[in-house]
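S.K.: please work out how this folds:
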Amino acid sequence: MSLQFATDTNALPLYIIEKDALGDFLNSLPVMQRVWVETSGFTGAAGSVVVLPGEGGAPAGAIVGYGSVATRARGRFHVAAVVTKLPEASWKIATDLPQDDLEEAALGWLLATYRYDRYASQSAPKARLVTPDRIDGARIEAIAAGEALTRDLINTPASDMGPQELEEATQNLANQHGATLAVTRGDDLHAANLPMIHTVGRASDRAPRLLDMSWGDSGPQLVLVGKGVCFDTGGLNLKPGGSMGLMKKDMGGSAATLGLAHMIMALRLKLRLRVLIPAVENSVSANAFRPQDILTSRKGLTVEINNTDAEGRLVLADALTLADEENPDLIISMATLTGAARVAVGPDLVPFYTDSNATAASLAQSADRVRDPLWRMPFHDPYEAMIEPGIADLDNAPKGGFAGSITAALFLRRFVSDDQPYIHFDMYGWQPSAAPARPKGGVGQATRAVLDALPDLLGLE
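M.R.: Below is the predicted model:
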């Protein structure tokens, strides 16, 4: 699906007006249009719209309600809410918005045109937006395309998005940008010393694999590690049916890393990118790994399995160890890792972990600027004892359930060096109900904030 701006030079004006400024704006209109708006009951509420009549009844423009600062703070992408309400035409923003608001409006418009139509046709909005003045249209289109890739991958059911299909999607992305992809599959994972990836995925007849994509030959090195559990039954600790319903999205971390990778490569950022995706299914069969098994990781740390449904951290651990061996400038892991994160902050906020206050501040500023909400959580060292079972170096599922997102993050941190810059995101990857620019279904999270922060995090020009 192509999410692009229109190039029509005869676009209709789109006025984005705050509620308190509506009266003054209406006084600037011709009498006919002012009376039309007043009698329509339009108040300027955020996300509302009224079309202005022209000669012969044809549209002459439209007013988008921008609400107030207080009401806008309770949501985002308010302009995107009107895309499906406007008649077919090309539109041009005719209001001098602050730069961040203008970029949000432009991106939100493109994202509002996204439709997942692989299995059933869906009508797309017919209103088109001309690239706004002061906007880098190519950058916004690259971000929208990366987000669309993430959504497509998450929305695809596991019947059509197993490890092989995830490999094919990664290969397609590599081909698009001139990147290289190396794949280690099945029993070869043992020879490559990636034992926990093999162990988690061996029960499925769809072979587990590690996808290793590289791009760029100069600049600082960034490694993205994405959880690619294409379906999670819970293994022998089988999930109840209600908890298994959305497990096609358990590869949301890998989908996010691929979407972010597209943005980075399309924008030709001056860095060396590596993407590592352990792609597996956590299935049930006679050779599935068991509770109380003790696994030896690539790093040599032993892990006691106290719940086979805590498998994401196992496959990420081997991939993080591999990433750490190159001493990159930054490692970022993205994963739909814990239900505890959802209990703590809900589906819209993404908890992230870093030991660097400067990194946290940079991410928080970018998250606010690009409307991609994040919330810092602590690598709380006193909880380290909770992931140490005694019989092995680590416990993959500490009893009691306290601080589940934190203990999972602490587990992952054990597989990177103490001085290695590292950020972990514990995302949801799913929009539970439709919102402006975000239809119900798979959604990218944290990627736009990371992209915005990369120049600061890596010292890019």
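S.K.: make it CA atoms for all contacts and neighbour counts henceforth
M.R.: OK.
S.K.: secondary structure class for Glu165?
M.R.: helix (DSSP: H, G, I helix; E, B strand; the rest coil).
S.K.: neighbours around it, how many?
M.R.: 16 (other C-alpha atoms under 10 Å).
S.K.: could you measure from it over to Lys227?
M.R.: Distance of Glu165 to Lys227, given as C-alpha to C-alpha, to the nearest Å: 15 Å.
S.K.: count the residues that sit near the nearest residue to Ala89 once chain neighbours are set aside.
M.R.: Counting by C-alpha to C-alpha, 6 or more residues apart in numbering, Ala89 lies nearest to Ala127, which is 5.2 Å off, once chain neighbours are set aside. Ala127: 18 surrounding residues under other C-alpha under 10 Å.
S.K.: for the comparison step, fold the sequence that follows:
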Amino acid sequence: MTHGFATESERDTKPVPLVPLTADGLAAWREQASPRDRRWQESAGFAAKAGEVLVLPGEDGGLERCLFGMQPEGCLYQLASVQDRLPPVTYVLECDWSEEQQAQACLGWGLGAYRYERYRRDESPRPNLYLDPSLRERVTRLCAAQSLVRDLVNTPTEHLGPEQLADAAVSEADRFDAHSRVIVGDELLSEDFPAVHAVGRAASRAPRLIELDWGDEDAPLLALVGKGVCFDTGGLDLKNASGMALMKKDMGGAAHALALAQLVMAHALPVRLKLLIPAVENSVSGNAYRPGDVIATRKGLSVEIGNTDAEGRVVLSDALALACESRPDLVIDFATLTGAARVALGTDLPALFSNRDEVSSGIQQAGTDCEDPLWTLPLYAPYNELIKSPIADITNNAKTGFGGAITAALFLQRFVEPGIPWVHIDTYAWNSGNRAGRPEGGEALGLRAVFHYLRQRYS
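M.R.: So this is what the prediction gives:
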């Protein structure tokens, strides 16, 4: 992957100014432009429509300046929308935008420059953007975190199973002098993570519970939990081929939680961080867990397995129970949990649940502010009737498919202590097609919104 930003040494090459214009702003530009530039603009038919680019030559015939038409609203994808239409040189943004607007636009450039190149490199020359030093650290950190999510989600399970996901978390822990621990295989039983073990025991690669701890012991505890199902066949309730096609991305929640942990540590937020990732493959073999089984959990609740393809909530149950044992100030979990959330909100809009209205509204507003939207759905208590079991404390499969994102969230809520603020984000972690700044493949959805909220909460 690459962020598409120029190095400091490339600043000496005199970057080409990149000038955003609205249709109204074009008239003002014409008033101060040279007669030659005005004639060039007229001849080219440049009208500053969204995504339109005009290259202005200098007296020597070289590239002197580039104008581009702005989108009607937002800053994030303004530069990304024209990136592929620019000559491959180094640019610098020239505008009167606020620092916040420039940061958003430059972030969009970095997101548009992303390429997943583990198996095939793109050697074609690309444009670079010079970042003002005041923006460089902020923008590159956000790009790095979002690229981490994309890289992890894009990697096929052959090369990103539970062990490799654990390696990625340990690598981040080592970068920031955090403490890490990985509980593997049957150790999960002796360490009291029976639900994680039950889901992952059928795979040839052993299940794991990944733990990372960082920060001052006296700081408020922030617990992050991510669903790390590295591949989901559906188990004995086997998915069909189309349902299994994108299941390398079922660890997208873990990727989000790990990337958020990276941002928290990189910015040295004044918190004590605990990251928990249950990492498994939901596979089929002679010892796979079955529909109708009743399994134990760390919290002591028994779970009837109504469907082995509703495994994400099962592995999260043990991790959420552990997260709450230290009485954290806030628990946040990310998961690619339900198709029902996508039916309700589509693929771009993660579903947000919380047992604290002020927290959910704060995150939703933060998402609006940083162009990373989420939408709050209710923890509608009467739907708890739908996840009652006749033989166990709870079932992982609701009696109806209606409200499936809500019933899944209600299942998770049973493993969260009532007095602890908790957030659950049901995200898709994937772009289904290519758009400016959003290439097809793995995607971080809700990551920047939550980090923006955390910076406000713990400022």
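S.K.: follow-up on the earlier one: ok, the residue nearest to Ala89 of structure 1 - contacts?
M.R.: Ala127 of structure 1 makes contact with 83-84, 86-91 under the criterion C-alpha atoms under 8 Å, 6 or more residues apart in numbering.
S.K.: 7 Å instead, please
M.R.: Each residue near Ala127 of structure 1 by C-alpha atoms under 7 Å, 6 or more residues apart in numbering is listed here: 83, 86-90.
S.K.: which of those residues lies closest to Leu111 of structure 1?
M.R.: Nearest to Leu111 of structure 1 among the contacts of Ala127 of structure 1, counting by C-alpha to C-alpha, is Val83 at 10.0 Å.
S.K.: surely the closest one is in a helix?
M.R.: Yes: counting by three-state DSSP, Val83 of structure 1 is located in a helix.
S.K.: Leu148 of structure 2 corresponds to which position in structure 1?
M.R.: Using TM-score structural alignment as the criterion, Leu148 of structure 2 maps onto Leu149 of structure 1.
S.K.: for its match, which non-adjacent residue is closest in space?
M.R.: Leu149 of structure 1's closest residue in space is Gly259 (C-alpha to C-alpha, 6+ apart), at 5.7 Å.
S.K.: go ahead and confirm the one you found touches Arg151.
M.R.: No: assessed by C-alpha atoms under 7 Å, Gly259 of structure 1 is found out of contact with Arg151, at 8.7 Å.
S.K.: most surrounded residue in the contacts of Ala127 of structure 1?
M.R.: In those, the most neighbours by other C-alpha under 10 Å go to Val83, 25 neighbours.
S.K.: how about the helices of the stretch 1-150 of structure 1, start to end?
M.R.: 22-27, 31-40, 69-72, 99-112, 137-155 (DSSP state H, counting those that start in this stretch).
S.K.: could you dump the ones you listed to CSV with distance to Val223 of structure 1?
M.R.: Conversion of those to CSV gives the following (distance: least, C-alpha to C-alpha, whole Å):
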stretch, distance to Val223 of structure 1
helix 22-27, 48
helix 31-40, 53
helix 69-72, 35
helix 99-112, 26
helix 137-155, 17
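S.K.: is it possible to get JSON lines of the ones you listed that adds mean neighbour count?
M.R.: JSON lines is the format used below for the helices of the stretch 1-150 of structure 1 (neighbours: other C-alpha atoms under 10 Å):
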{"stretch": "helix 22-27", "mean neighbour count": "14"}
{"stretch": "helix 31-40", "mean neighbour count": "14"}
{"stretch": "helix 69-72", "mean neighbour count": "12"}
{"stretch": "helix 99-112", "mean neighbour count": "21"}
{"stretch": "helix 137-155", "mean neighbour count": "23"}
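S.K.: of all those, which one is nearest Thr233 of structure 1?
M.R.: helix 137-155 (16.4 Å).
S.K.: helices or strands up against that closest one?
M.R.: helix 99-112, helix 252-266, strand 441-442 (3 or more C-alpha pairs under 7 Å, 6 or more residues apart in numbering; DSSP states H and E).
S.K.: go with 10 Å
M.R.: Here helix 137-155 of structure 1 touches helix 99-112, helix 163-177, helix 252-266, strand 430-431, strand 441-442, helix 447-458, going by 3 or more C-alpha pairs under 10 Å, 6 or more residues apart in numbering; DSSP states H and E.
S.K.: could you redo those as JSON lines and give each row distance to Asn287 of structure 1?
M.R.: Shown next, in JSON lines, are these (distance: least, C-alpha to C-alpha, whole Å):
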{"stretch": "helix 99-112", "distance to Asn287 of structure 1": "43"}
{"stretch": "helix 163-177", "distance to Asn287 of structure 1": "18"}
{"stretch": "helix 252-266", "distance to Asn287 of structure 1": "26"}
{"stretch": "strand 430-431", "distance to Asn287 of structure 1": "31"}
{"stretch": "strand 441-442", "distance to Asn287 of structure 1": "31"}
{"stretch": "helix 447-458", "distance to Asn287 of structure 1": "36"}
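S.K.: can you say which of those is packed in most?
M.R.: Among those, helix 252-266 has the highest mean neighbour count (mean count of other C-alpha atoms under 10 Å), at a mean of 27.
S.K.: and the angle for that one with helix 447-458?
M.R.: 60 degrees (axes from the mean of the first three to the mean of the last three C-alpha atoms, to 10 degrees).
S.K.: wait, Ser243 of structure 1 sits on Asp250?
M.R.: No: the pair Ser243 of structure 1 / Asp250 is not scored as a contact, 11.6 Å apart, by C-alpha atoms under 10 Å.
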